[in-house]
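**Student:** Quick one: sequence and predicted model below, then my questions.
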Amino acid sequence: MSEITKKMILQKAEELKIRFIRLKFTDIMGIP
């Protein structure tokens, strides 16, 4: 696996993680 591909995958995973955490947060707070 090339460095660029690894970097892209890590970036995507990070984005998904942040989005998931944000969704969980809004669920707990009850904010649409």
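**Tutor:** Everything's here; your move. Numbering: from 1, shown residues only.
**Student:** alpha carbons only for contacts and neighbour counts from here, please
**Tutor:** Will do.
**Student:** Now residue 26: which helix or strand?
**Tutor:** Per DSSP states H and E: residue 26 is located in helix 3-29.
**Student:** Just give me how far that helix sits from the chain centre.
**Tutor:** 1 Å (CA atoms, centre = their mean, to the nearest Å).
**Student:** Below is structure B, check it against A:
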Amino acid sequence: MSAREFLAYCLEREVLRFGEFKLKSGRVSPY
């Protein structure tokens, strides 16, 4: 995995994680 692919993967994970927390808690969470 290249650094570029790793960065894209991390960004996708962040989007999914924040999306889940927004839906579950109804507010923005740092984790």
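**Tutor:** Yep, it's here. What you see is a predicted model; the values in this text were computed from it and never measured.
**Student:** rewinding a little: report all helices and strands that the helix holding residue 26 of structure 1 contacts.
**Tutor:** Helix 3-29 of structure 1 is packed against no helix or strand, with contacts defined by 3 or more CA pairs under 8 Å, 6 or more residues apart in numbering; DSSP states H and E.
**Student:** Neighbours of the aligned residue in structure 1 for residue 5 of structure 2, how many?
**Tutor:** Matched by TM-score structural alignment, residue 5 of structure 2 corresponds to residue 7 in structure 1. Residue 7 of structure 1 has 11 neighbours, counted by other CA atoms under 10 Å.
**Student:** what's the answer for residue 22 of structure 2, then?
**Tutor:** 13.
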